[in-house]
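>>> sequence first, then the predicted structure:
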Amino acid sequence: MTKETRLSLQGTIAGRIGFGCWQLAGAYASANGRPNGYGDIDEAEGIRAIHYALDNGINFFDTAIGYNDGHSERVLGKALVSYTGSAGVRPVICTKYEGWPGMEGLQDFAADMERNVDMSLQRLGMKSLDMLLLHNPPDDLDLSAMDLAPFERMVAAGKIKEYGVSCRTVKGVANVLEHGFGSVVEAVYNVLDRRYEPFFAHEAYARYTFICRVPLASGFVSPRTLAEDRVFAGNDIRSNFSSEQVEWVTGAVRSLAFLNELEGGITVSALRFQLSNPYRTIAIPGIKNVRQAADAALAMRLGPLPQDVVQRIADAVPEVFYKWR
């Protein structure tokens, strides 16, 4: 199998490096008052970044209802409506619904999910979603008891094409695949955490598309981390990270400094790593400006890393942070 940079999804071609839209949600807080976004954004610059991505072969967009109460979807919708580039560009949209059967306070899962999908379509200005994912349900959610009828009704109505789960951890991924739920699964996968990888090649899961989130380790895989200790604003979710985690991640990134010697530097190289397997994976770096979109486009143009570099990454970072296990 060749290492293609594009995938066929329900007859639509999508680039294997996409556009993560969490950053477009701006600054907001979770229910407990802690920051849950990536700080302030320039919405106009975010829209320019989306247009740049579309002009340069990046057409897969991952967003969620929970990203600031749909604000990320609104920004993406504005960008898609105002795009005047190539008429042949077809955006591929994945969004996520914040609910599951048995969730506390949720009386009617099916009705609530369908209502939220309708609202997402309105915010996005779309008639159909390519993918709908349950957003971070419990890792041990009993998927064998899941009623598929609400999902299949939306497929039949043309509101969604595929469905699946965005998982909290690798244990959640195993649960989804064990029960054969849906055809899409999303989880963390990057140069510092490669535990998701064994699922890609498993022939029993060949029908799944694997979405790889935080491919830049929440922005830590960056020349800035090589040069200085990172400090984040109080409205940035990364300000919640423990000093122990930040110290480990910083050290791990610095052990990969050799990637900065390649064209585009460490950020582009880490995105090229995502293309270095031949499987049905799509990486979704968080993007909020044209510079970040340009890095993703350059990674697509350069293609996979040489295999000896991939092995060097594995040798440099053989284990994940112990609290992620």
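Ah, there it is. Residues are numbered from 1 along each chain as shown.

>>> could you use CA atoms for every contact and neighbour count after this?
OK.

>>> now Gly265: closest residue in space that isn't a chain neighbour?
Leu259 (6.2 Å; C-alpha to C-alpha, 6 or more residues apart in numbering).

>>> what are the boundaries of the strands in the stretch 101-250 of the chain?
For the stretch 101-250 of the chain, applying DSSP state E, counting those that start in this stretch gives strands covering 129-135, 160-166, 184-188, 209-213.

>>> which one, of those, ends up nearest to Thr63?
Shortest distance between Thr63 and the strands of the stretch 101-250 of the chain, using C-alpha to C-alpha, is found for strand 129-135: 9.9 Å.

>>> that older thread, wait, the residue nearest to Gly265 touches Phe273, no?
No. With contacts counted by C-alpha atoms under 8 Å, Leu259 stays clear of Phe273, the gap being 10.1 Å.

>>> overlap in contacts, the two.
Residues touching both Leu259 and Phe273 (C-alpha atoms under 8 Å, 6 or more residues apart in numbering): there are none.

>>> picking up where we left off before, so can I have a markdown table of the strands of the stretch 101-250 of the chain showing mean neighbour count and distance to Gly11?
Formatted as a markdown table, these follow (neighbours: other C-alpha atoms under 10 Å; distance: least, C-alpha to C-alpha, whole Å):
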| stretch | mean neighbour count | distance to Gly11 |
| --- | --- | --- |
| strand 129-135 | 22 | 11 |
| strand 160-166 | 23 | 11 |
| strand 184-188 | 24 | 15 |
| strand 209-213 | 23 | 14 |
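
>>> wait, which of the ones you listed is closest to Trp248?
Among those, strand 184-188 sits nearest to Trp248 (C-alpha to C-alpha), with 16.8 Å.

>>> and the angle for the closest one with strand 160-166?
Orientation note: strand 184-188 sits at an angle of 40 degrees relative to strand 160-166 (axes from the mean of the first three to the mean of the last three C-alpha atoms, to 10 degrees).

>>> please compare the first structure with the one that follows:
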Amino acid sequence: MNVAKIGSLEVSAQGFGAMGLSHVYGQADEAESIRTLHRAIDLGVTFFDTATGYGNGHNEDLLGRAIAGRRDELVIASKFTHGQGGEGRKVSAREAVEASLRRLNVDRIDLYYLHRVDPEVPVTESVGQLAQLRDEGKIGGVGLSEASASQLRAAHGETPITALQSEYSLWTRDVEAEILPLTRELGIGFVAYSPLGRGFLAGAGPVEDNDRRRIHPRFQDEAVAANARRRVTIEGVAERLGVTPAQVSLAWVLSKGVVPIPGTRHIRHLEDNWAAGTISLDDETVAELEAAFPRGATVGDRYPAEQMAFVPAAEPALS
């Protein structure tokens, strides 16, 4: 099994992002989701990612049930935001971690992130709260998700940060300009979520009416048409190599020395994703893919406007 290091944590080179198992991309079948999680463990996936906000705790509960009896083999990560209390009440890291421990049915969470930096709470205060919980043994590493370079530096100055999780794929390469170099400078692990562009790079898109992607700018008709013209390059490489577009897209992310956490409800897609670890892209192929997806060229924002306010600003779109 190929392994990677995130701080002191040793994980499978490819993790599993569980978000889509909690009705984010339409209705999910729990029995099928648990079978998929069990198959991931059997394949060799040791790194599983969830969050308090995925299904209002449902995702942590589901993952907790799936890993029962095998928890010691795995590295479990979760996340929280201060704004989950409702009606303006701020949730403390302690309150969030205690709830996560109960839902996951574990006595320690290996990596716990601040899911988004709260504009009303200094990032140093947030990670300071997490550091205290780390010192008490309730969590292992302290992480941040979608932090800017200045926020990451400030947080790391307060307490050592184990990992930064941000969106990274061929159609979301903004982190290459400043964030990725900084994580390497500071010795912080980088975890790439949505490495398949929420399925788009693998040829997938919204099917059900309640699929959250329907409100994302990148999944509106004009954006899909424009971005699909770039995806043709991935499809061409896949045909040439005798693999799938998903495998090409994941192999590219893996080539960057980061840990991607693709997620799926279906065993066939899981096995397809996992096989990407056997693919090595040569320099010419990497250059070909990157020429098709230059930084800032993807049409449409990553999130609706109200959510974009909580992620670092992207580079201007290319003309």
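Thanks, I have the structure now. As the structure is a prediction and not an experimental result, all values here were calculated from the model.

>>> need the TM-score between these chains.
The pair, once superposed, lands on a TM-score of 0.82 when counted by TM-score structural alignment, normalised by the length of the second structure; 292 aligned residues with a C-alpha RMSD of 2.8 Å.

>>> who's in contact with the residue nearest to Gly265 of the first structure?
265-266, 269-270.

>>> again with Thr63 of the first structure
20-22, 72-73, 93-96.

>>> just the buried residues of those.
Buried members of the contacts of Thr63 of the first structure, counted by 16 or more other C-alpha atoms under 10 Å: 20-22, 72-73, 93-96.

>>> grab the longest helix from the second structure for me.
helix 221-241 (DSSP state H).

>>> buried stuff in that helix?
For helix 221-241 of the second structure, by 16+ other C-alpha under 10 Å, it's 224, 227-228, 230-231, 233-235, 237-238.

>>> what's the closest non-adjacent residue to the residue mapped onto Gly263 of the second structure from the first structure?
Counting by TM-score structural alignment, Gly263 of the second structure corresponds to Gly286 in the first structure. Of all residues not flanking Gly286 of the first structure in the chain, Gly20 sits nearest, at 4.2 Å (C-alpha to C-alpha, 6+ apart).

>>> and for Gly182 of the first structure?
Closest residue in space to Gly182 of the first structure, ignoring its immediate chain neighbours: Gly164 at 4.5 Å, by C-alpha to C-alpha, 6+ apart.

>>> next one: the residue nearest to Gly265 of the first structure from Cys212 of the first structure, what distance?
As judged by C-alpha to C-alpha, to the nearest Å, Leu259 of the first structure and Cys212 of the first structure stand 20 Å apart.

>>> and for the aligned partner of Met119 of the first structure in the second structure, the neighbour number?
The alignment partner of Met119 of the first structure in the second structure, by TM-score structural alignment, is Ala99. Look at Ala99 of the second structure: counted by other C-alpha atoms under 10 Å, it has 15 neighbours.

>>> just to revisit the earlier point, just send the contacts of Leu259 of the first structure back as TSV, with neighbour count and secondary structure too.
Listed next are the contacts of Leu259 of the first structure as TSV, based on neighbours: other C-alpha atoms under 10 Å; DSSP: H, G, I helix; E, B strand; the rest coil:
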residue	neighbour count	secondary structure
Gly265	16	helix
Ile266	22	helix
Ser269	28	helix
Ala270	28	helix
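
>>> looking at those residues, which is nearest Asp112 of the first structure?
For the contacts of Leu259 of the first structure, the nearest to Asp112 of the first structure is Ala270 (38.1 Å; C-alpha to C-alpha).

>>> sorry, back to before: isn't the residue nearest to Gly286 of the first structure right up against Pro285?
Yes. Here Gly20 of the first structure reaches Pro285: they are 5.2 Å apart, a contact under C-alpha under 8 Å.

>>> common neighbours of the two, please.
Joint contacts of Gly20 of the first structure and Pro285 (C-alpha under 8 Å, 6+ apart) are Arg213.

>>> relative to Trp100 of the first structure, how far out is the spatially most distant residue from the centre of the first structure?
Distance from the C-alpha centroid of the first structure peaks at Gln107, with 28.8 Å (C-alpha atoms, centre = their mean). Using C-alpha to C-alpha, Gln107 of the first structure is found at 10 Å from Trp100 of the first structure.

>>> swap in Gly70 of the first structure?
When Gly70 of the first structure is compared with Trp100 of the first structure (using C-alpha to C-alpha), they lie 18 Å apart.

>>> ditto for Val268 of the first structure
Distance from Val268 of the first structure to Trp100 of the first structure, by C-alpha to C-alpha: 36 Å.

>>> for those two, indicate the residue with more neighbours.
Shown here are Val268 of the first structure and Trp100; by other C-alpha under 10 Å, Val268 has more neighbours (26 against 21).

>>> show me what the more buried one aligns to in the second structure.
So Val268 of the first structure corresponds to Gln247, using TM-score structural alignment.

>>> spit out the contact partners of the counterpart of Val175 of the second structure in the first structure.
Alignment note (TM-score structural alignment): Val175 of the second structure maps to Tyr196 of the first structure. Residues near Tyr196 of the first structure by C-alpha under 8 Å, 6+ apart: 170, 187-189.

>>> again, but for Ala4 of the second structure
Contacts of Ala4 of the second structure (C-alpha under 8 Å, 6+ apart): 10-13, 259.

>>> re the thing from before, pipe the strands of the stretch 101-250 of the first structure into JSON lines and attach distance to Ser8 of the first structure per row.
Output for the strands of the stretch 101-250 of the first structure, formatted as JSON lines (distance: least, C-alpha to C-alpha, whole Å):
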{"stretch": "strand 129-135", "distance to Ser8 of the first structure": "12"}
{"stretch": "strand 160-166", "distance to Ser8 of the first structure": "13"}
{"stretch": "strand 184-188", "distance to Ser8 of the first structure": "13"}
{"stretch": "strand 209-213", "distance to Ser8 of the first structure": "10"}
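
>>> so which of those comes closest to Asp40 of the first structure?
Judging the strands of the stretch 101-250 of the first structure by C-alpha to C-alpha, what sits closest to Asp40 of the first structure is strand 209-213, at 20.9 Å.
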